[in-house]
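A.B. asks: Got a sequence here, can you model it:
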Amino acid sequence: MDGVIYHGNKLLPGVKQFVEWLVKEDKKFLFLTNSSERTRKELQNKMSRMGIELDEKVFYTSALATAAFLSSQKPNGSAYIIGEAGLINALYNVGYSMNNVDPDYVVVGESHSYSFEKIAHAVNLVFNGAKLIGTNPDITGPVEGGIVPATKALVAPIEMATGRKAYFVGKPNPLMMRIALKKIECSNDETIIIGDRMDTDIIAGIESEIETCLVLSGITNMSMISNFPYNPHFILNGVIDLIEQ
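C.D. replies: The predicted model follows:
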């Protein structure tokens, strides 16, 4: 959502009109975010503060996708979590317990309390048999005035120290795309994915055979597109331009 709907706590131009159009035209839609920080309720409240009222069911995060994946792999398992409320609550709600001693998984998402001590502890847990999971493979994320390290950057030291590779659940993993399509009850050929990242949003659509729209309101600009061996179906300045297409 960051870079497409808002930057930090600032709504991007035309977003309110775009959302109103979605509702008026009775479009099926889902705000699919790779961020694992916030719960659905927190995302709903954030949008409300910016003047947009939506049901919390229209939000789906990489934290929820990660929880669903882990629950399917090992029901009622345990995890050592480096992350925020969105990730902790998602795992708790599928029956996972928090375990700092001998967890089944080490799960990493965006975190404001990332520290050397947590990295060192995670490294030892992985060495002792815990599987390493990342909520998404984003390296950076946009904020007002710049960028911040995202999940893949936080997972990297653990991978390097252990020699183990993390499994990333969020976009562009087709798993998350299949979940999204089921939630909106749509098929690939009647869906479009809108995003600001070539390396997650656009490739996720391409690999899932969904039409893609890159918006230049976030982390990608025109000069960066040629660095990738694939192209979006559409390139627009922002979501408001979709109404005019």
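A.B. asks: switch to C-alpha atoms for all contacts and neighbour counts from now on
C.D. replies: OK.
A.B. asks: Now do the contacts for the residue nearest to the spatial centre of the chain.
C.D. replies: Nearest to the mean C-alpha position of the chain, counting by C-alpha atoms, centre = their mean, stands residue 34 at 0.6 Å. With contact taken as C-alpha atoms under 8 Å, 6 or more residues apart in numbering, residue 34 is in contact with 61-63, 135-136, 138, 170-171.
A.B. asks: And for residue 111?
C.D. replies: 37, 82-84.
A.B. asks: one step back: could you dump the contacts of residue 34 to CSV with distance to residue 242, secondary structure and neighbour count?
C.D. replies: Formatted as CSV, those follow (distance: C-alpha to C-alpha, whole Å; DSSP: H, G, I helix; E, B strand; the rest coil; neighbours: other C-alpha atoms under 10 Å):
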residue, distance to residue 242, secondary structure, neighbour count
61, 23, strand, 28
62, 25, helix, 26
63, 28, helix, 34
135, 29, coil, 30
136, 27, coil, 30
138, 25, coil, 24
170, 25, coil, 29
171, 22, coil, 25
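A.B. asks: I'd like the structure of this one too, to check against the first:
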Amino acid sequence: MKLRYHALLIDLDGTIYHGDKPIEGAAELIAFLRKQEWSYRFVTNNSSATPMQVAERLNNMGIDAEPDDVCTSAQATAYYIKQHMPKARVMMIGEYGLQQALLEQGITITDEQPDIVVQGIDRSFTYEKAIKAVQAIRDGATSIMTNPDLLLPANGGFIPGAGSIGAMLKAASGKEPVIIGKPSRILIQYALDKLNCAAEQALVVGDNMLTDIRSGVEAGCDTVLLYTGLTTPANVEEYRKLAECEPTYCYTDLYELKQALMS
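C.D. replies: Here you go, the predicted structure:
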């Protein structure tokens, strides 16, 4: 495997950690990748945190990480806008991570006559924000959603995610958004671009058939499904049917993945 692939694109929640607890073997895998000088990126649908905040969270769990190791859906969203509509005025529904990503690309954020409405998770979301966003989209603004996750784990339960807000905006505006995060290929392609790596040279690693594996397949990458989170041997067949795709490799845990990379 080592001779065939040059880079790993690694999911976080369910693959590297559960909440604030690292998954067994995570620190060892990253230490191995660093020692062997493998290229890799942590690829997350999270649009609320900056790469620095994500890296700090990983380091607090004992997993070595630098901000440059992280690719977020917010970064990929800002990059997509800069590539396709560099002079666009953007209305933002989101949090600090999305705001910083847009500003770092030199994108103008405004509520007045926007060309684009960008929407991610927003735990301060209000009806007034919804009104402005829907009116802008109906008036012709392009709708972009950082990621389609309907639910996020929080305090042992779940809270509405970016996809839940997006579902309302879509229903009210009648327009389909451009989706950046997994299962879209756009986030994966952003990570590949940052690594200067061709799709066929990369492995997408994750625990979720519907997001991680699907996005890897859509981007033209081989994929690794781990039974460390959402997908298990008991439900994998169900998720295969729902995702309408197949992983290239399946491993029980991160130790097995590390062994495969050593072979």
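A.B. asks: care to give me the TM-score?
C.D. replies: Once superposed, chain against chain, the TM-score is 0.92 (TM-score structural alignment, normalised by the length of structure 1); 245 aligned residues with a C-alpha RMSD of 1.8 Å.
A.B. asks: quick revisit: by neighbours, which of the contacts of residue 111 of structure 1 wins?
C.D. replies: Neighbour counts for these (other C-alpha atoms under 10 Å) peak at residue 82, which has 24 neighbours.
A.B. asks: Show me where structure 1 has its strands.
C.D. replies: Ranges of strands in structure 1, per DSSP state E, are 6-7, 10-11, 31-33, 59-61, 78-82, 97-98, 105-108, 131-134, 140-143, 146-149, 167-168, 192-195, 211-215, 234-236.
A.B. asks: Check those for me and report the most buried one.
C.D. replies: strand 105-108 (a mean of 27; mean count of other C-alpha atoms under 10 Å).
A.B. asks: Show me what residue 193 of structure 1 aligns to in structure 2.
C.D. replies: Under the alignment by TM-score structural alignment, residue 193 of structure 1 pairs with residue 204 in structure 2.
A.B. asks: quick one, what contacts its match?
C.D. replies: 8-11, 212-213, 216, 221-224.
A.B. asks: what about 10 Å?
C.D. replies: Applying C-alpha atoms under 10 Å, 6 or more residues apart in numbering to residue 204 of structure 2 gives the contacts 7-11, 40-41, 43, 188, 212-217, 219-225, 247-248.
A.B. asks: that older thread, out of the contacts of residue 111 of structure 1, what pair is the most spread apart?
C.D. replies: 37 and 82 (10.5 Å; C-alpha to C-alpha).
A.B. asks: Now do the shared contacts for those two.
C.D. replies: Common neighbours of residue 37 of structure 1 and residue 82 (C-alpha under 10 Å, 6+ apart) are 88, 109-112.
A.B. asks: what about burial for these, which qualify?
C.D. replies: When those are checked for burial by 16 or more other C-alpha atoms under 10 Å, the buried set is 88, 109-111.
A.B. asks: re earlier: Throw the contacts of residue 34 of structure 1 into a markdown table and include distance to residue 121 of structure 1, thanks.
C.D. replies: Shown next, in a markdown table, are the contacts of residue 34 of structure 1 (distance: C-alpha to C-alpha, whole Å):
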| residue | distance to residue 121 of structure 1 |
| --- | --- |
| 61 | 26 |
| 62 | 23 |
| 63 | 21 |
| 135 | 19 |
| 136 | 21 |
| 138 | 23 |
| 170 | 24 |
| 171 | 27 |
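A.B. asks: can you give me the helices in structure 2?
C.D. replies: Under the criterion DSSP state H, helices of structure 2 are mapped to 26-35, 51-60, 73-84, 96-104, 127-138, 162-173, 185-195, 214-219, 236-243, 254-262.
A.B. asks: okay, and the shortest one goes to which residues in structure 1?
C.D. replies: Read that as helix 214-219 of structure 2. Using TM-score structural alignment, helix 214-219 of structure 2 pairs with 203-208 in structure 1.
A.B. asks: can you list the residues that contact the matching stretch?
C.D. replies: Identification of contacts with stretch 203-208 of structure 1 by C-alpha under 10 Å, 6+ apart yields 170-178, 188, 191-195, 197-198, 202, 209-213, 228-233.
A.B. asks: now do 8 Å
C.D. replies: By C-alpha under 8 Å, 6+ apart, stretch 203-208 of structure 1 touches 171-174, 177, 188, 192-193, 211-212, 230.
A.B. asks: so who does residue 87 of structure 1 touch?
C.D. replies: Taking C-alpha under 8 Å, 6+ apart, one finds 36-39, 63-64, 67, 81, 109 in contact with residue 87 of structure 1.
A.B. asks: Once you drop chain neighbours, what's closest to the equivalent of residue 21 of structure 1 over in structure 2?
C.D. replies: Using TM-score structural alignment, the equivalent of residue 21 of structure 1 in structure 2 is residue 32. In space, not counting the residues next to it along the chain, residue 32 of structure 2 is nearest to residue 258; the distance is 7.8 Å by C-alpha to C-alpha, 6 or more residues apart in numbering.
A.B. asks: before we move on, what about residue 123 of structure 1?
C.D. replies: Residue 123 of structure 1 sits nearest to residue 158 (C-alpha to C-alpha, 6+ apart), 5.5 Å away.
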